[in-house]
Each structure stands twice: as structure tokens, then as C-alpha cells.
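In: My questions concern the predicted model and sequence given below.
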Amino acid sequence: MICMMSVRDELRESLRVQSAMVTTPEVPTSVYRDMFGNMCRRMVAQPGTFSLRNDCTIELSGLPDPVMPWLRPTPLADLPDEVLMYLVGSRYCETDRLSQIAWDMFGHIAPGYAQVQAICDYVHNHIYFNYMNARVTRTAYEAWQEGTGVCRDFAHLAITLCRCMNIPTRYVNGYIPDIGVPITGPMDFCAWMQVYLDGSWHTFDPRNNVPRIGRVEVAYGRDAADVPLIHSFGPHILQKFTVWADEVV
């Protein structure tokens, strides 16, 4: 098994309490970084019931996601080499199937922050969030057709539409506490996106579509295929899954 549950290295200086990952029964684990710099933990799970647990306390600014309407696109010729992969199609993001649709809907909007926000607004209103309609094989095009899904479907569709407009966009997953918003249900692992504007990456969240406080990045990649919470090379049945991301006062 390979799992991604630890925060990205960029946040490690902000950790105040870090507990090691605990497996039950205890098995040897090793850590490596994948091609995106995500921390991956590798182990062999024995047959039978097997559990994973990880916890930490992290100090963040306490401020919501910044809103910066002045951001402009970085000219394509000036994009860093490592950013170019986030312009093209990937496993769940079929830019070829949505390109004309994207240009028809968003081509008239000034490139930059306004165009990305318009895409997020559209996706937020187009997809109906429903856990019961989750499907691990759903692509961005299928999410657009079906109009239903979970946070990863919101992210995949918005990512694809942004890439169609020549805006580099990557898939991000991690934790979002319910700070400053009504608590509507149990917490879950969350997916959102980052776009490359004015020479750096910026957070957008088509699922929630409002600035959130306490966002913690765990992993990013081209789409969900690059950053599974658990990647098992064999059959398994998930019996219990609990996420907590609570404010420490």
C-alpha cells in the first residue's frame, strides 16, 4: 500500500505537534517523495483487519483564502518548464472534449482571476453535491454531462475548463476545518485546485466557492489519479474512515 496523509513539505515548519503514522498491526513503513514532491508512505499490509492513523497540530495564519482580482495570466512563453504539464489533458481531465465548450462559455471574459472565478462560479452552480452519486471513474466531461458528484468532480471539471483556456491548473487535496462556516456534516478529505497566475500558484475552490480558513495541503498533481489517499495493490474493503480538522483554542 501507498498512502498520502501527511502535510506537504512546504508546511512542515508550521507543524507544532507531529505524531508518527501508526499502523495496527504494526508493520515497517518507508517514506519517499513522488514526482510532484508529495510525501508518500509505503508499507505491506497483512491479510485481515488493518488500520492507519495519523495526527498533527499545525499553526496557520487564521486568515481566509486571499481574493486577488488583479491577478493576470502568465504569458505561455514565460511559463516555467515544470508548470507546462498542468496545461494538458490527464486521466480525469479531458481537455480535448471540453475545449470548444470552455471557449464558447468563457472566451469573452478577460483572462486572469475574473475568468477563473467565472469558471468556479459555473461549476459550483452546475454540479449538485451528493455523496450518494460518488463514482471513482467519473471524469470531468462526465461530471459536466451528469451535473452531480463530490468535491473531486467539482475540481476536475473546473481544472479542465481552466486548462482549456490556457491557464495552468493543478489538483490539490487535503484538510479544511469548519472555521467560520456552518457545520453541515462529518468531515472528509477535500479536493480543490490551484491556478498559476502572475508567476505563482493561487487557491480556488469550486466546491465551496468561498474563501476558507485553515486549508492544509497534503498533495497535488494533475488530477485525482496522482494523489490517492490510499493506493492498494490488491483488494481491500474500507470499513471505517474518520477525518478531523478542528481549531485548537
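Out: On my side now, so go ahead.
In: CA atoms for contacts and neighbours, from now on please.
Out: OK.
In: What residues of stretch 214-234 count as buried?
Out: 214-224, 226-229 (16 or more other Cα atoms under 10 Å).
In: Mind listing residues that contact that stretch?
Out: 1-8, 11, 36, 38-39, 60-64, 85-86, 90-93, 152, 156, 169-177, 179 (Cα atoms under 8 Å, 6 or more residues apart in numbering).
In: In strands, which of the residues you listed appear?
Out: Ile2, Cys3, Met39, Thr169, Arg170, Tyr171, Val172, Asn173, Gly174, Tyr175 (DSSP state E).
In: Switch the residues you listed over to JSON lines; also include neighbour count and distance to Asp205.
Out: Shown next, in JSON lines, are the ones in strands among the contacts of stretch 214-234 (neighbours: other Cα atoms under 10 Å; distance: Cα to Cα, whole Å):
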{"residue": "Ile2", "neighbour count": "17", "distance to Asp205": "26"}
{"residue": "Cys3", "neighbour count": "18", "distance to Asp205": "24"}
{"residue": "Met39", "neighbour count": "19", "distance to Asp205": "23"}
{"residue": "Thr169", "neighbour count": "33", "distance to Asp205": "12"}
{"residue": "Arg170", "neighbour count": "27", "distance to Asp205": "12"}
{"residue": "Tyr171", "neighbour count": "24", "distance to Asp205": "10"}
{"residue": "Val172", "neighbour count": "26", "distance to Asp205": "10"}
{"residue": "Asn173", "neighbour count": "27", "distance to Asp205": "11"}
{"residue": "Gly174", "neighbour count": "21", "distance to Asp205": "12"}
{"residue": "Tyr175", "neighbour count": "21", "distance to Asp205": "13"}
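In: next up, a second structure to put side by side with the first:
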Amino acid sequence: MFIRAGFEITITCDAPTPLLLALSPHSTYPNRIVGNAGVRTTPSVPTTAFVDGFGNWRTRLVAPVGELTLSSDILVEDSGAPDRFNWDARQHEVADLPSDTLTFLTASRYCEVDELVARAWELFGSVPPGWARVQAISNFVHNHLTFGYGFGRSTKTAVDAMREKTGVCRDFAQLSLALCRAMNIPARYASGYLGDVGVPDSGPADFCAWIEVFLEGEWYTFDARYNTPRIGRILLVRGQDAADVPMITAFGSYRMSLFRVWCDEVSGTTSEADRLAMLQSLPDSQPLTLAAE
């Protein structure tokens, strides 16, 4: 199956403003991408791209005075399979964990693990370790938090979400992260495109946050907001929490006047002529390249 995904974001700056963007598919994203995976700018301004310590493609530019539109439009080939499920996946002892997973056990800016350890063990200590325990955490967060865009704020932490019982997708993810880490399970923040493939009543296409948990030597996806395997996730970024992967980091001020995201399955009934026309409408295929040293 094919999924067409992209965004259009328009901002206005009163002075030249350096921007650092996290809006391109992750460097490890395995699926075939048709179209330019980089960020386009209107008017055109110079951009450079690099891969950060979490494997995320980051784009640098200086926004000029006035209006600037950031955009992308790609076609992704997807298997159509839902998130992987392995009820028998075991939890590693901390002493046996690979070294590169340990950073995802500790507290981070939005995940106050130390403040949630006692509550986590009270809630989940009797649940068998491994997949069952992570699923119990996902079930709890799904039922504990009420979703609503009005509940989101940039300073909200896992402890805040636990206390307020509300949040947006990043709050569902960060509370899940903190509770997993409190139970000695490595967990990392992830975000990307997620449409309504297979679940047409799930709301409009958007950027969505979820978590990846290390069990049985592999990373598995859990998503407490929806709490069901989903089809067609397009990974953009990973990190310890949302502080590592803001979509736009501005070294100055700006005003946003447009924010639009799409992530739609391309119908299998589309004619070959329509498919060709759609492919021709996409920006030229062009892989991201590292900035010159």
C-alpha cells in the first residue's frame, strides 16, 4: 500500500531567525520514499541537513523577515501490517541490557522517573515482567488520561499529566515512558505521521507521539493514546522525550499562521493514470544529504 504524507507550515518573523527543524523521516526509516524527503521553503532559502545523536534528520536555515512556508509532500510504500505484537517478549535484567539502551532508563526533562518509582511499583509490581507489564502500563495511561488539544502545554511533564489526568499525545507518551523506566524497562520517545488507515474514526491525520520499548532484544511500539496496533506509522524522530525532538526550534520569535498535516492511504482503486499524475505532482525524488563539514 502507499501513503501520501506531508505538511505545510507558515510562519512570520520580524527579524532574520535561525531555525532548527525536525520534520523529515528518520534516518533508519526502512520504507521506500518517493519525493523529496527534505523540507522545502517558500520563498527559497538555503538549508543544510545533518543527523543528530538519536539518528534524526535535522534541517538548519535562517528564516528571513516576513512570511516563510515550510513544506513536504512524499509518497511512502508501506506493508500494511499493524504494529508488531509479541506477548512472550521478556524483560531484560538491567545488568544484561545493551549499553546503548541505558540512556532510556533514566529521568529526562519531561519524565521524572524518580518521582514515579513508588507509584509505578504499586500499580504494576504484581504484573509479570515483559510484554504484559508494558501493556498494563499502556492500559493504565490510556484510561487515566483524557485526551484533548486544549490540555496540551509545552511545559507539561509526566508527573503533571499523572496528577491532572489530561493531555495530548505527547503526554500519553511521556507518562508511559516514565512509568516504564520506573519499572526498569528502557523506553524512548518517538513521533511521526499517523493517519486513519484501518481505523477511519480515529480523527484527522496529524503528527503523533508514541513510545518504543526494549524487550527481548528488540524495540517495540506502544501507543497509549489509541492503545491498539496501528497501520502506517511514518517515523520522523526519536529521543528521550519531547525536549529532544521539537518540530521547530527558533532562536528568536515567530508567529504561526498555518499548520496543516496530511497522511492518507492512496486508494487501491486509483487508476494507473491517476497514480502517475500524483507521482509527477510530487517534488523530485532527492535523498537528504549531510551538511558539508
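Out: Great, that's in hand. If you're wondering where the values come from, they're calculated on a predicted model, not measured in any experiment.
In: from the buried residues of stretch 214-234 of the first structure, which is closest to Thr24 of the first structure?
Out: For those, the minimum distance to Thr24 of the first structure (Cα to Cα) is 17.5 Å, reached by Leu229.
In: Just the buried subset of the contacts of stretch 214-234 of the first structure, please.
Out: 2-8, 38-39, 86, 90, 92-93, 152, 156, 169-177, 179.
In: Can you state the residues of the first structure onto which stretch 140-157 of the second structure aligns?
Out: The counterpart of stretch 140-157 of the second structure in the first structure, using TM-score structural alignment, spans residues 122-139.
In: hey, where'd the strands end up in the first structure?
Out: Going by DSSP E, the first structure shows strands at 2-3, 15-18, 22-24, 29-33, 39-43, 51-53, 56-58, 128-129, 148-149, 169-175, 190-197, 200-204, 216-221, 230-231.
In: What range does the fifth one cover in the second structure?
Out: Okay, so that is strand 39-43 of the first structure. Going by TM-score structural alignment: strand 39-43 of the first structure matches residues 57-61.
In: Mean deviation, that stretch versus the first structure?
Out: In the superposition against the first structure, stretch 57-61 of the second structure averages 0.3 Å from its aligned positions (mean Cα distance after the TM-score superposition for the first structure).
In: doesn't Gly55 make contact with His26 of the second structure?
Out: Yes. Using Cα atoms under 8 Å, His26 of the second structure is in contact with Gly55, at 6.6 Å.
In: Count the residues that sit near Val65 of the second structure.
Out: Residues near Val65 of the second structure, counting by other Cα atoms under 10 Å, number 13.
In: Any buried residues in stretch 199-211 of the second structure, and which?
Out: Within stretch 199-211 of the second structure, judged by 16+ other Cα under 10 Å, the buried ones are Ala205, Asp206, Phe207, Cys208, Ala209, Trp210, Ile211.
In: returning to what we had before: what is the nearest of the buried residues of stretch 214-234 of the first structure to Pro73 of the first structure?
Out: Arg222 (19.1 Å).
In: How about Thr74 of the first structure: what's its closest non-neighbour residue?
Out: Asp198 (5.1 Å; Cα to Cα, 6 or more residues apart in numbering).
In: Now check the first structure for the residue matching Pro186 of the second structure.
Out: Counting by TM-score structural alignment, the partner of Pro186 of the second structure is Pro168.
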